[in-house]
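A.B. asks: need coordinates for the below:
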Amino acid sequence: MTRKTVRIAMNGVTGRMGYRQHLVRSILALREQGGLDLGDGTVLWPEPVLVGRREHALRAIADRHGLSEEHVCTDLGSVLADPTVDIYFDAQVTSAREAALRQAIAAGKHVYTEKPTATGLAGALELARLAHAKGIRHGVVQDKIFLPGLLKLKRLVDGGFFGRILSVRGEFGYWVFEGDWQQAQRPSWNYRAQDGGGIVVDMFPHWEYVLHELFGRVTSVQAVATTHIPQRWDENGKPYDATADDAAYGIFGLDGGAVAQINSSWAVRVHRDELVEFQVDGTEGSAVAGLRTCRAQHRSATPKPVWDPDVPATEVFRDQWQEVPDNGEFDNGFKAQWELFLRHVYAGTPYHWDLLAGARGVQLAELGLRSSAEGRRIDVPEISL
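C.D. replies: Down below sits the predicted model:
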């Protein structure tokens, strides 16, 4: 068995997502399991290089996880100039991402990045074109489709369980505290449009790939984006004006004729089993999927409720659904996609969650905001290199 060291520059690991999901639960988890076995006698051994502006924060993370001084750097240019660094990963704030990705692509590094990949479609498409021209491998995080609940849902789709799919209804969100009397669960930049914040920019790229991968390409969007909470308090307890949307209500037309309706909100109190749930209805059956669970109801087992508002309901509707079994073990979704990307880079396995796929997400967010501003339905054209 040959061990190959893979040095990965990780920019943005001081943030919640970059640290928890990408560094700890993905790259360090791969090291804990002994590396990634490619199946040809080669084991990839990931070596993270923590990149960022706050050296003390990076060193604290390195010390916490037993990483040496050579694993920390505050100069992105020098990291990208290092020939021993193979991959650049970006989990920075959205406004800083595009320029850093351009720099990494120019340096000839393979790139893997959080989304949105850029602040606008033109920039996102340019990144995809530059990467293609450079001949590097590139990938975009699309973690939701690796969740156990959605993997089970895809199993039902692929098995023809639904028949003709009619509709998809999604509910996502939770109450994010304003920050005055309880600390907010999200950083303040999320609520400032000038800093790249907003729930449309954040979540519509997710909905694009979920819908695209499971049900078909998004062909139209009609959205209402709004700011329900106009004032919030930042990390230092100072009030600020929330200039970005904190809720969005979208209707998406899908290739094949199905209709998807997804509500996204950081100003909603949860009355559902999970923070995100999707209900899919088809001619032959329906299913409700969350982060981890999925329940289904086939046509042959569908009850016959009768509307009668004059008497109390006697049916327990949730009990009429069947749990979809795991039928396997599900790893952390972020780690699972990291493994696929690393296999793509070093073993040449197929991989289609690339910068062009990321550009589709940016496009949907851009058109969603335009739809809200203009108060109309907008067609979503296909994009290509």
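A.B. asks: alpha carbons only for contacts and neighbour counts from here, please
C.D. replies: Will do.
A.B. asks: wait, doesn't Pro187 sit right on Glu235?
C.D. replies: Yes: with contacts counted by C-alpha atoms under 8 Å, Pro187 reaches Glu235, the gap being 7.4 Å.
A.B. asks: give me the common contacts of the two.
C.D. replies: By C-alpha atoms under 8 Å, 6 or more residues apart in numbering, Pro187 and Glu235 have no common neighbours.
A.B. asks: state the distance from Gly77 to Ile87.
C.D. replies: Between Gly77 and Ile87 the computed distance is 14 Å (C-alpha to C-alpha, to the nearest Å).
A.B. asks: separation between Trp175 and Trp266?
C.D. replies: 5 Å.
A.B. asks: give me the more crowded residue out of these two.
C.D. replies: For Trp175 versus Trp266, neighbours defined as other C-alpha atoms under 10 Å are more numerous around Trp266 (21 against 13).
A.B. asks: that one: what's it in contact with?
C.D. replies: Gly173, Tyr174, Trp175, Val176, Ile199, Asp246, Ala247 are the contacts of Trp266 under C-alpha under 8 Å, 6+ apart.
A.B. asks: the same query, at a cut-off of 7 Å, please.
C.D. replies: Contacts for Trp266 were tallied using C-alpha atoms under 7 Å, 6 or more residues apart in numbering; they are Gly173, Tyr174, Trp175, Val176, Asp246, Ala247.
A.B. asks: to compare against the first, here's another:
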Amino acid sequence: MTTRRTIGIVMNGVTGRMGYRQHLLRSILAIREQGGLPLEDGTLLWPEPILVGRSEARLRALAERHGLERWTTSLDDALADPITEVYFDAQVTPAREKALRTAIAAGKHIYTEKPTAESLEGALDLARSAREAGVRNGVVQDKLFLPGLLKLKRLVDSGFFGRILSVRGEFGYWVFEGDWQSAQRPSWNYRAEDGGGMILDMFPHWRYVLDEIVAPVRSVYAHSSTHIPERRDEQGAAYPATADDAAYGIFELEGGVVAQINSSWAVRVDRDELVEFQVDGTEGSAVAGLRNCRYQHRVGTPKPVWNPDLAATEDFRSQWHQVPDNEVFDNGFKVQWELFLRHVVTGSDYHWDLLEGAKGVQLAELGMRSAREGRRLDVPALEL
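C.D. replies: Model (predicted):
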């Protein structure tokens, strides 16, 4: 007979776009819709979300929409619920560190969005506190579980590239200013005082992508810009954009690999996907996006000759091949949730912890400093 074990998860910030769509709807509720999370001993783990937020009306509406019974505007009450074992945070960055400390002090296991704190000192202190409290902890590193990047890692692990030389990344799209079309991202993203900013938002992602798929980051040079100086908020009121909406980074990786990644909310897309990484090596190259990954081996590499007086005669795109799926890819956020919940209950291997999250904060902090000072900075190893 199958045993069902309930695990209470306090979910703070799920009335926001990312917290709701990816974490509640497509992860926790999706696990419930499939009947629970099967463990190796045959137990079905049943996640029971406890919704937390500032707006009673929004929480009530969300709970009613999905048939959920537990919600509150009090974090303390949620943490005191007898079924609570895990605390999850998807709030705005300035509110995260204090809430995580409260949950750690309450003895709850921690799973959180990034950046984990506004400073490296705060991020490292959170990691130490969790270790001292003996609570399991994890940080969302969703892009590692995207189909396109899983295919790219498959190529790296197979030795396809030979010696990797460089990485070029392009990320972003046009976020409307909010005047003649409403913005598709929340206004706080463009206010530094509310935790907004492209470097703080995206460099933590680029840290784990580069570290885990290509090679560890050893130095950073960054330039940031606020291309759109004024935007309109959700009520249509104009406000000054005080945070950077674009960042241009050059990262030196272990082994001499050079990575260049452009990130912008003020760019129009001329790519197959909203993010793409091109990796070039001595034996071959690949371009990976969210879902797809195409490759070109050295034996299939064309030999173009520069001649600006003649139109190009080769269809370069047709000379690349698609890496096949060869497996069924689930939602990346859901996959990492399942790994973390198994880790909490069974102690299974899991290394994307608060120390890994601190590495992302470190790169963001160094990136912002590099942009201010206009110089390349080393990225030292982190230890608790």
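A.B. asks: overlay the chains and give the TM-score.
C.D. replies: Overlay of the two chains. TM-score (TM-score structural alignment, normalised by the length of structure 2): 0.99; 383 aligned residues with a C-alpha RMSD of 0.6 Å.
A.B. asks: neighbour-wise, which of Gly77 and Ile87 of structure 1 wins?
C.D. replies: For Gly77 of structure 1 versus Ile87, neighbours defined as other C-alpha under 10 Å are more numerous around Ile87 (25 against 13).
A.B. asks: structure 2: which residue goes with that one?
C.D. replies: Under the alignment by TM-score structural alignment, Ile87 of structure 1 pairs with Val86 in structure 2.
A.B. asks: wait, what's in contact with that match?
C.D. replies: Gly8, Ile9, Val10, Lys108, His109, Ile110.
A.B. asks: tell me which of these is nearest to Ser27 of structure 2?
C.D. replies: Ile9 (12.2 Å; C-alpha to C-alpha).
A.B. asks: by how much does the helix or strand in which the closest one is found deviate from structure 1 on average?
C.D. replies: In this structure, Ile9 of structure 2 sits in strand 4-12 according to DSSP states H and E. Here the mean offset of strand 4-12 of structure 2 against structure 1 after fitting is 0.3 Å, by mean C-alpha distance after the TM-score superposition for structure 1.
A.B. asks: now for whichever helix or strand comes after that strand, which elements pack on it?
C.D. replies: Scanning forward in sequence from strand 4-12 of structure 2 by DSSP H and E, the next helix or strand is helix 17-18. Packed against helix 17-18 of structure 2 by the contact rule (3 or more C-alpha pairs under 7 Å, 6 or more residues apart in numbering; DSSP states H and E) you find no helix or strand.
A.B. asks: what ranges do the helices span in structure 1?
C.D. replies: Ranges of helices within structure 1 are 16-17, 29-32, 55-64, 76-81, 94-106, 121-134, 148-158, 199-214, 333-347, 355-374, based on DSSP state H.
A.B. asks: kindly reformat these as JSON lines containing distance to Gln279 of structure 1.
C.D. replies: JSON lines is the format used below for these (distance: least, C-alpha to C-alpha, whole Å):
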{"stretch": "helix 16-17", "distance to Gln279 of structure 1": "27"}
{"stretch": "helix 29-32", "distance to Gln279 of structure 1": "33"}
{"stretch": "helix 55-64", "distance to Gln279 of structure 1": "40"}
{"stretch": "helix 76-81", "distance to Gln279 of structure 1": "43"}
{"stretch": "helix 94-106", "distance to Gln279 of structure 1": "30"}
{"stretch": "helix 121-134", "distance to Gln279 of structure 1": "30"}
{"stretch": "helix 148-158", "distance to Gln279 of structure 1": "10"}
{"stretch": "helix 199-214", "distance to Gln279 of structure 1": "12"}
{"stretch": "helix 333-347", "distance to Gln279 of structure 1": "21"}
{"stretch": "helix 355-374", "distance to Gln279 of structure 1": "21"}
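A.B. asks: and of those, who's closest to His271 of structure 1?
C.D. replies: helix 148-158 (18.1 Å).
A.B. asks: between helix 199-214 and that closest one, find me the angle.
C.D. replies: Orientation check (axes from the mean of the first three to the mean of the last three C-alpha atoms, to 10 degrees): helix 148-158 of structure 1 against helix 199-214 gives 40 degrees.
A.B. asks: for helix 148-158 of structure 1, buried residues please.
C.D. replies: Pro148, Gly149, Leu150, Leu151, Lys152, Leu153, Lys154, Leu156, Val157 (16 or more other C-alpha atoms under 10 Å).
A.B. asks: may I see those organised as CSV, with distance to Asp326 of structure 1 added?
C.D. replies: Output for the buried residues of helix 148-158 of structure 1, formatted as CSV (distance: C-alpha to C-alpha, whole Å):
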residue, distance to Asp326 of structure 1
Pro148, 8
Gly149, 9
Leu150, 11
Leu151, 9
Lys152, 7
Leu153, 11
Lys154, 12
Leu156, 12
Val157, 15
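A.B. asks: and those residues, which is closest to Ala373 of structure 1?
C.D. replies: Leu150 (31.6 Å).
A.B. asks: that closest one contacts Ala289, correct?
C.D. replies: Yes: if you go by C-alpha atoms under 7 Å, Leu150 of structure 1 and Ala289 touch, sitting 6.2 Å apart.
A.B. asks: correct me if wrong: Asn358 of structure 1 contacts Thr117.
C.D. replies: Not quite, residue 358 of structure 1 is Gly, not Asn. Yes: using C-alpha under 7 Å, Gly358 of structure 1 is in contact with Thr117, at 6.2 Å.
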